[in-house]
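Asks: I would like to see how this sequence folds:
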Amino acid sequence: MPIRTLVWGENVHEQKNKVVAENYPNGMHNQIASLLKQDGNLSVKTTTLQEPEHGLTDSVLAETDVLLWWGHAAHDKVDDAVVKRVMEHVWQGMGLIVLHSGHHSKVFKGLMGSPANLHWREAGERERLWVVNPGHPIAKGLPAYFELEYEEMYGEPFTVPEPLETVFVSWFQGGEVFRSGLTYRRGAGNIFYFRPGHETYPTYHDANVGQVLRNAVNWAYSGDRHAHLMKAPNTPVGEAIEKIEERGAKLSAADHAGEVKK
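Replies: Here you go, the predicted model:
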């Protein structure tokens, strides 16, 4: 079965900025999708902020194995109920790939439990991405490093939790460095953050970037959903694996044993 992949795009800059529209005449989400479609193992769809429920209904997410997220100008426009829904599907096993300024999305910050802040500069400078974990599946088929001639600078410190693995580290012409490819696991879901992708530059036309994204989708795919992780059921004494007898006070009884009556 192909990996069911959904690209979520904010689709705001393309409508308002001539440079972005020239770089991505069909929208950034569709260009990202075109890179992914080069892998015949992926079944790729797109949706945007402007769709009802941002195109992220429960039924859509239930049929999504890996979700890619690009956002920037409208983080606050994403409905909190949709954010919660996406996070729940990640906890159950849906893979998530967060791109560029998606680091400040409600979804990513919520899953990280951190502000995910950083330093930045928009100067069209060269970015050199070093593959610091060449044996990682996300680095498969890549050279020791690759360069993007024009990119926005992100600089450390990046206020996210310590990752499980660091796959890429970036250097910029201005001298800054940045951990630009990080993996996490939340619940049963695999998460990858990938830094490049500023909207005024043609980053998503780069062959190496495409290779990273295809690799990342294959890595993030788990193939399973674990809905029971969203529940916290009580296990009755009679259903214990080993035979036990109740003893001591407890609060779970209907009359809350031990509660002072007024």
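
Asks: make it CA atoms for all contacts and neighbour counts henceforth
Replies: Will do.

Asks: is it true that residue 154 touches residue 116?
Replies: No. Taking contacts as C-alpha atoms under 8 Å, residue 154 lies outside contact range of residue 116: 11.7 Å.

Asks: tell me which of those two has more neighbours.
Replies: More neighbours surround residue 154 than the other of residue 154 and residue 116, with 26 against 18 (other C-alpha atoms under 10 Å).

Asks: name the element the more buried one belongs to?
Replies: Using DSSP states H and E, residue 154 maps to strand 145-155.

Asks: which parts of that strand are buried?
Replies: By 16 or more other C-alpha atoms under 10 Å, the buried positions in strand 145-155 come out as 147-148, 150-155.

Asks: go on, stretch 19-31?
Replies: Of all the residues in stretch 19-31, those buried under the rule 16+ other C-alpha under 10 Å are 20-21, 23-24, 27-31.

Asks: please enumerate the strands of the protein.
Replies: Here the chain has its strands, by DSSP state E, at 3-9, 42-48, 66-70, 95-99, 119-131, 145-155, 165-172, 177-186, 189-194.

Asks: circling back to that earlier point, the strand holding residue 154 to strand 119-131, inter-axis angle?
Replies: 160 degrees (axes from the mean of the first three to the mean of the last three C-alpha atoms, to 10 degrees).

Asks: what does strand 145-155 contact?
Replies: 118-131, 172, 176-178, 195-198, 201-203, 206, 208 (C-alpha atoms under 8 Å, 6 or more residues apart in numbering).

Asks: so residue 36 touches residue 209, yeah?
Replies: No. Under the criterion of C-alpha under 8 Å, residue 36 is not in contact with residue 209, lying 10.3 Å apart.

Asks: between these two, who's got more neighbours?
Replies: Neighbours around residue 36 and residue 209, counted as other C-alpha under 10 Å, are more numerous at residue 36. The numbers are 24 against 21.

Asks: for the more buried one, give me its contacts.
Replies: 42, 44, 210, 213-214.

Asks: check which residues of stretch 59-78 are buried.
Replies: Under 16+ other C-alpha under 10 Å, the buried positions of stretch 59-78 are 61, 64-72, 75, 78.

Asks: and this one, so I can compare the two:
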Amino acid sequence: MNVLVWNEYRHEKENQVVADVYPDGIHGAIAEFLGEDHVQVKTATLDEEEHGLTDEVLAETDVLVWWGHKAHDEVQDEIAEKVKQRVLDGMGLVVLHSGHFSKPFKKLMGTTCDLKWREADEKERLWVVDPTHPIADGIGEYIELEKEEMYGEHFDIPAPDELVFLSWFEGGEVFRSGATFKRGRGKIFYFRPGHETYPTYYNKEIQKVIRNGVNYVRNADTPKPVYGNAQPLENITSQS
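Replies: Now for the predicted structure:
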């Protein structure tokens, strides 16, 4: 499996707090633990040519993991459209945290993907609401994070095909934090935790969920439908 971890890589360059938490970038931290599963992992960032998302790179990518926050508008529309098309053609997509506002995710959802938010160092408890789901494999009843950014409902997304996690925050809000969608031949997993100033991606349970998510959205050689005018499979008896 070829996995590409994409990250803006802006906060780490501009904010020392973030640089201290993720000295190799958020993409580096995620790529490191995904590589433990003996998959082929590469990284790409916003300021690379074509954002590191050339036709060749996308063509060989089985699963794209996306983290973005402050520079969504800098992603070229044509590149976002190519990512969308690759998902429709069967590439898996894992969207993390503030990637909910990324161009590819919004294109695939067809909604604003807006939400409530607050930075107050509050506790988050992610409840597993579908314990039989493969993405929840190896996770107990909930994951507790000591400090995270709050995301709250209403989350303006289409009704998920599957809801795996529901978060509760210390301030009282709840949020659909782990949701899957099918688009064309591709599968998408949105997973909420991961604000840049917190060491969330070093949490072993969070890592486990992301690893499970990558495996879940990987395309299992789904047949490509044939559209348009079709010849009959059986003889058709003409009717007068």
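
Asks: superposed, how do the two chains score by TM?
Replies: Put the two chains on top of each other and the TM-score (TM-score structural alignment, normalised by the length of the second structure) is 0.94; 235 aligned residues with a C-alpha RMSD of 1.6 Å.

Asks: quick revisit: columns distance to residue 87 of the first structure on top of the strands of the first structure, output as a markdown table?
Replies: What follows is those, written out as a markdown table (distance: least, C-alpha to C-alpha, whole Å):
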| stretch | distance to residue 87 of the first structure |
| --- | --- |
| strand 3-9 | 14 |
| strand 42-48 | 17 |
| strand 66-70 | 11 |
| strand 95-99 | 9 |
| strand 119-131 | 26 |
| strand 145-155 | 25 |
| strand 165-172 | 21 |
| strand 177-186 | 9 |
| strand 189-194 | 9 |
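
Asks: which stretch among those comes nearest residue 110 of the first structure?
Replies: strand 177-186 (10.7 Å; C-alpha to C-alpha).

Asks: before we move on, the earlier item: please flag which of the buried residues of stretch 19-31 of the first structure sit within helices.
Replies: Among the buried residues of stretch 19-31 of the first structure, the members falling in helices (DSSP state H) are 20-21, 23, 28-31.

Asks: wait, which of the contacts of residue 36 of the first structure is closest to residue 99 of the first structure?
Replies: Distances from residue 99 of the first structure to the contacts of residue 36 of the first structure, taken by C-alpha to C-alpha, are shortest for residue 213, at 9.6 Å.

Asks: how about the contacts made by that closest one?
Replies: 35-36, 138.

Asks: corresponding residues in the second structure for stretch 44-60 of the first structure?
Replies: The aligned range for stretch 44-60 of the first structure in the second structure is 41-57, by TM-score structural alignment.

Asks: so how far is the matching stretch from its chain's centroid?
Replies: Centroid separation between stretch 41-57 of the second structure and its chain, computed with C-alpha atoms, centre = their mean, to the nearest Å, is 16 Å.

Asks: how about stretch 207-214 of the first structure?
Replies: Distance, stretch centre to chain centre, for stretch 207-214 of the first structure: 16 Å (C-alpha atoms, centre = their mean).

Asks: show the contacting residues for residue 46 of the second structure.
Replies: 6-9, 52, 75 are the contacts of residue 46 of the second structure under C-alpha under 8 Å, 6+ apart.

Asks: residue 178 of the second structure matches what in the first structure?
Replies: Using TM-score structural alignment, residue 178 of the second structure sits opposite residue 181 in the first structure.

Asks: report how many residues lie close to that match.
Replies: With other C-alpha under 10 Å as criterion, residue 181 of the first structure counts 26.

Asks: over to the one 4 residues further on?
Replies: Other residues within reach of residue 185 of the first structure, judged by other C-alpha under 10 Å, total 19.

Asks: for it, what are its contacts?
Replies: Contacts of residue 185 of the first structure were listed using C-alpha under 8 Å, 6+ apart, and they are 164, 191.

Asks: mind reading off the mean deviation between the strand holding residue 154 of the first structure and the second structure?
Replies: Once fitted to the second structure, strand 145-155 of the first structure is off its aligned match by 0.6 Å on average (mean C-alpha distance after the TM-score superposition for the first structure).

Asks: most centrally placed residue in the second structure?
Replies: Residue closest to the mean C-alpha point of the second structure, counted by C-alpha atoms, centre = their mean, is residue 95 at 1.6 Å.

Asks: what does that residue align to in the first structure?
Replies: Using TM-score structural alignment, the equivalent of residue 95 of the second structure in the first structure is residue 98.

Asks: that match reaches residue 194, doesn't it?
Replies: Yes. Using C-alpha under 8 Å, residue 98 of the first structure is in contact with residue 194, at 6.3 Å.

Asks: one step back: residues touching the residue nearest to the centre of the second structure, list them.
Replies: Residue 95 of the second structure neighbours (C-alpha under 8 Å, 6+ apart): 65-67, 105, 188-191.

Asks: the same query, at a cut-off of 10 Å, please.
Replies: By C-alpha atoms under 10 Å, 6 or more residues apart in numbering, residue 95 of the second structure lies in contact with 6, 64-68, 101-102, 104-105, 178, 188-192, 210, 213.

Asks: again with residue 156 of the first structure
Replies: Neighbours of residue 156 of the first structure in contact, by C-alpha under 10 Å, 6+ apart: 117-120, 176-179.

Asks: what's around the aligned partner of residue 216 of the first structure in the second structure, how many residues?
Replies: Superposed on the second structure with TM-score structural alignment, residue 216 of the first structure falls opposite residue 213. A total of 28 residues lie near residue 213 of the second structure under the criterion other C-alpha under 10 Å.

Asks: how many residues are close by the residue lying closest to residue 213 of the second structure once chain neighbours are set aside?
Replies: Closest residue to residue 213 of the second structure apart from its sequence neighbours, by C-alpha to C-alpha, 6 or more residues apart in numbering: residue 135 at 5.3 Å. By the criterion of other C-alpha under 10 Å, residue 135 of the second structure has 26 neighbours.
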